[in-house]
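Student: Provided below are the primary sequence and the corresponding predicted coordinates.
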Amino acid sequence: MSAALTAASKLDSILHLNFQKLSQEYPPLQSFLQEGHIDFWNEDAVLTLTKAILKVYFALELCLPKNRLCPMVPNRVLYLDYVQKLLQSTMDDFDNEKVTGLDIGTGASCIYPLLGCRLFSFSFLGTEIDSSSYDAACSNVSDNHLEDKIRLENRCKTDALLSSCPTGQEFTFVMCNPPFYGSDEELINYKDSLPNSVCTGNENEMITEGGEVEFARRILRESKYRREILWFTCLLGKKSSLADLIHDLRDEKIDNYGIYEIYAGKTKRWILSWSFSNRRPPNHLIRPKFFSIPKLLPRKTLYEWNVTMDKQTFFDVLNGFLDNMNVQYSYLNYEKIVVFSNGISWSRKARRTGKHQNPSQTSIKDGFRCTISYDNFKGQSCWKEGNDYLVYESFCSTLHRKYKESYPS
């Protein structure tokens, strides 16, 4: 069973917990059950439940100090699962490449590195500014015998957030669950309004100057000098934070970004991701389907058009169109064609000047790579690589028009 399938199976189990069954596998939980339910306002009950989930589903033994944040495991698994899918969609050989993550503010539990190692065999550097949390995190790593996969650094508030990779290589991704709040007053108002559970986090874990927006901005500012890192991500607790941060991304001309929503119980969080690479993730990883602020969304990577033919005819016709458009293409399998262009070669101007693709030229600085497939009387083009959306859009519009003109409905 692949790591992705294992993660999906475990995720489904912890999102639909049977407390009675879990308590049979982890007896210390039994004393906190009340008619098959857990009192989420009972701090000891929440700590014991978290330990039970980590032990039963992930074979992790954790020491969780009462005066530090008790991690909600489903949210953490959903975040890691998203990162895994994001990397898989934008790396050439994800299954065989070493993946190393930087977890900023790893906390006493060191939850993201520990789960990331168990679920996907990632390696990690975790940083922490609180000495007590750092000591607890070190103990959790050693107690689970993961010192060869996880390194930890005790940092200062004034240090750069984006540390150097201890292996001498570059990080593959950055993840961060920043403190949500900018003041004691904000935190008090939050705790007073909590509908679901007790909050055990201390000030360092919950409050930072400027709140989560300013913390994420620090990562963004530093990321401009660490472009070799494939993906930068932040888990945000406030939907309102997205507008400010996406405004900043657009100001920096960073168009390769994404928004992703995660749900665990009644809790909703938002992951903001961005990259300086030209690898483009699929729509479902960057554009929530029912997002209430569409103007914040990045450009679509999936272009669809209706056709009136069966699949075999669709591909037969497509071959002729692609030949006439002077682009390179090859069959990935019987279901999909990969198209490569190093510039606009299908316009009237390009044809007049005799511009053709050079098969030996592999750069797509001015072009793109995409896949084309057929799905139930729809043509689908998925943008995989490229810097200029307008070039890709021109190709898709031209292809759509050719189908429409040649085979009207």
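Tutor: The structure has been received and is ready for your questions. Residues are numbered from 1 along each chain as shown.
Student: CA only for contacts and neighbour counts going forward, please
Tutor: Noted.
Student: Let me see the contact set for the nearest residue to Leu236 once chain neighbours are set aside.
Tutor: Using Cα to Cα, 6 or more residues apart in numbering and skipping residues adjacent in sequence, the residue nearest Leu236 is Trp270, 5.1 Å away. Neighbour list for Trp270: Leu235, Leu236, Gly237, Lys238, Lys239, Ile259, Tyr260, Glu261, Ile262 [criterion: Cα atoms under 8 Å, 6 or more residues apart in numbering].
Student: so which strand or helix has Ala350?
Tutor: Assigned by DSSP states H and E, Ala350 belongs to helix 348-352.
Student: any idea which helix or strand comes after that helix?
Tutor: Defined by DSSP H and E, the subsequent element after helix 348-352 is strand 368-374.
Student: which stretches of the protein form strands?
Tutor: For the chain, applying DSSP state E gives strands covering 33-34, 37-38, 100-104, 123-128, 150-154, 173-176, 231-236, 257-264, 267-274, 302-306, 328-333, 336-341, 368-374, 378-386.
Student: Show me the one of these that comes nearest Arg68.
Tutor: With respect to Arg68, and counting by Cα to Cα, the nearest of the strands of the chain is strand 123-128 at 12.9 Å.
Student: could you check the angle strand 150-154 makes with the closest one?
Tutor: Counting by axes from the mean of the first three to the mean of the last three Cα atoms, to 10 degrees, strand 123-128 lies at 20 degrees to strand 150-154.
Student: and the comparison structure, right after this:
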Amino acid sequence: MKQPAEKPLFHPRNRHRGRYDFAALIVCHPALAPFVQVNQYGNESVDFADPEAVKVLNQALLHFHYQIEHWAIPDGFLCPPVPGRADYIHHLADLLAEDHQRVVPRAINVLDIGCGANCIYPLIGFREYGWRFTGSESNEQAIKSANAIIAANAGLAQGIRLRRQKDNHAIFRGVIHKNELYHASVCNPPFHASAGDAQQGTQRKLRNLGLDKNAPLNFGGQQDELWCEGGEKAFIGRMITESVDFARQCIWFTSLVSRKENLPDLRRALEQAGAVQVRIVDMAQGQKQSRFIAWSFFDKAARTRLLSR
């Protein structure tokens, strides 16, 4: 059985559509070499159940494709899948292009809600499109890690800045300053509704990977990265409620939505909030189905005018 040459359904501009070129990745990032092995398809791969292998693969991908030479996150923090995160950025670019004569705009300010220790969306968005990012983060260790990544790589400080969210109950308040305009916001919200749900999810992933329940989790994740009271529906619901107060300071608010069944309730919340436009953007990476919800309080004419400034 041969592994497919191209990963199905990735965005056309996603640099990770094809199989990983491990030879090229190793030349660029030699630390990856010890983790590469031949899989059941007879192709080179890494053990995705090994958290260190996943982290070093991320380092190699970021180094080779995005010129991020130094990327490190503290143990236990979320280690994001780079191809899937890139898909969100590219689909967001298409959404913005719809109001910009079908051309992806470049002079863009993006707000990343909860940028995490990995700072992944700003890294990809800045390198791919030259967008400027403001990343918000409430976890002190995470923001220190993200700032270290920015400082360690030439040029990143020109396009990425971070702001500490001091209020754990706020999302946009305290982060969006007076008279600022963001063209879009992005967010990877906490998925689980409680610590117990997060633990059960961890156990399912470990079983799917054929690992012992006490094995280290390959993608990691801190409490505030994995769960909040009410799960992602409650978190995005808070985003929607709070976005009303910043309706004229962000053209497109967006967030990943992992559970499709949450969409009807979120649509109703947006209708009640007075959103002028709501979009569901479907994404897929191999067998995994994903999506983000986007809403705006501006009509199309206003969005086009603001994006053309």
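Tutor: Happy to help now that I have it. In this text, all values refer to a predicted model and were calculated from it rather than measured experimentally.
Student: What does the TM-score come to for these two?
Tutor: After superposition, the two chains reach a TM-score of 0.82 (TM-score structural alignment, normalised by the length of structure 2), with 277 aligned residues with a Cα RMSD of 2.6 Å.
Student: picking that back up, in CSV, list the contacts of Trp270 of structure 1 along with distance to Asp316 of structure 1 and neighbour count.
Tutor: Converted to CSV, those look like this (distance: Cα to Cα, whole Å; neighbours: other Cα atoms under 10 Å):
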residue, distance to Asp316 of structure 1, neighbour count
Leu235, 45, 24
Leu236, 47, 23
Gly237, 49, 19
Lys238, 49, 14
Lys239, 46, 13
Ile259, 37, 22
Tyr260, 37, 19
Glu261, 39, 21
Ile262, 41, 18
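Student: coming back round to it: which residue in structure 2 aligns with the residue nearest to Leu236 of structure 1?
Tutor: Aligning on TM-score structural alignment places Trp270 of structure 1 opposite Arg291 in structure 2.
Student: how close does its match sit to Val27 of structure 2?
Tutor: Applying Cα to Cα, to the nearest Å, the value for Arg291 of structure 2 to Val27 of structure 2 is 34 Å.
Student: ditto for Ala86 of structure 2
Tutor: Distance from Ala86 of structure 2 to Val27 of structure 2, counting by Cα to Cα: 23 Å.
Student: ok, back up a step: for the contacts of Trp270 of structure 1, could you give me a markdown table that also reports distance to Leu17 of structure 1?
Tutor: Below are these laid out as a markdown table (distance: Cα to Cα, whole Å):
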| residue | distance to Leu17 of structure 1 |
| --- | --- |
| Leu235 | 24 |
| Leu236 | 25 |
| Gly237 | 23 |
| Lys238 | 26 |
| Lys239 | 27 |
| Ile259 | 27 |
| Tyr260 | 24 |
| Glu261 | 21 |
| Ile262 | 17 |
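Student: Look at Ala86 and Val27 of structure 2 and report which has more neighbours.
Tutor: Ala86 (23 against 13; other Cα atoms under 10 Å).
Student: Next, count neighbours for Gly221 of structure 2.
Tutor: Residues near Gly221 of structure 2, counting by other Cα under 10 Å: 19.
Student: One more: Phe180 of structure 1?
Tutor: Quick note: Phe180 of structure 1 (other Cα under 10 Å) scores 25 neighbours.
Student: Could I get the full set of helices for the stretch 1-150 of structure 2?
Tutor: For the stretch 1-150 of structure 2, the helices defined by DSSP state H, counting those that start in this stretch cover 22-28, 51-66, 82-97, 120-129, 140-152.
Student: and the fourth one, which stretch of structure 1?
Tutor: What that stands for is helix 120-129 of structure 2. Going by TM-score structural alignment, helix 120-129 of structure 2 lines up with residues 111-120 of structure 1.
Student: Against Ile372 of structure 1, how distant is Lys378 of structure 1?
Tutor: 11 Å.
Student: When the two are compared, which one has more neighbours?
Tutor: Under the neighbour definition other Cα under 10 Å, Lys378 of structure 1 and Ile372 were set side by side, and Ile372 has more, 23 against 17.
Student: my read: the more buried one touches Asn333, true?
Tutor: No. Look at Ile372 of structure 1 against Asn333 with Cα atoms under 8 Å: they stay out of range, at 11.0 Å.
Student: Can you tell me what Phe215 of structure 1 aligns to in structure 2?
Tutor: Using TM-score structural alignment, Phe215 of structure 1 pairs with Phe235 in structure 2.
Student: who's in contact with its match?
Tutor: If a contact means Cα under 8 Å, 6+ apart, then Phe235 of structure 2 has Pro189, Pro190, Cys228 as its contacts.
Student: What sits closest to the residue nearest the centre of structure 2 if chain neighbours are left out?
Tutor: Residue closest to the average C-alpha location in structure 2 (Cα atoms, centre = their mean): Arg85, at 4.5 Å. Spatial nearest neighbour of Arg85 of structure 2, excluding adjacent residues (Cα to Cα, 6+ apart): Tyr121 at 6.7 Å.
Student: And for Ser275 of structure 1?
Tutor: Closest to Ser275 of structure 1 by Cα to Cα, 6+ apart is Trp231, at 5.0 Å.
Student: doesn't Val174 make contact with the one you found?
Tutor: Yes. Between Trp231 of structure 1 and Val174 a contact is recorded at 6.4 Å, counting by Cα under 8 Å.
Student: Same list, the helices of the stretch 1-150 of structure 2, but as JSON lines with distance to Ala198 of structure 2 please.
Tutor: As requested, those are exported to JSON lines (distance: least, Cα to Cα, whole Å):
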{"stretch": "helix 22-28", "distance to Ala198 of structure 2": "33"}
{"stretch": "helix 51-66", "distance to Ala198 of structure 2": "18"}
{"stretch": "helix 82-97", "distance to Ala198 of structure 2": "21"}
{"stretch": "helix 120-129", "distance to Ala198 of structure 2": "22"}
{"stretch": "helix 140-152", "distance to Ala198 of structure 2": "20"}
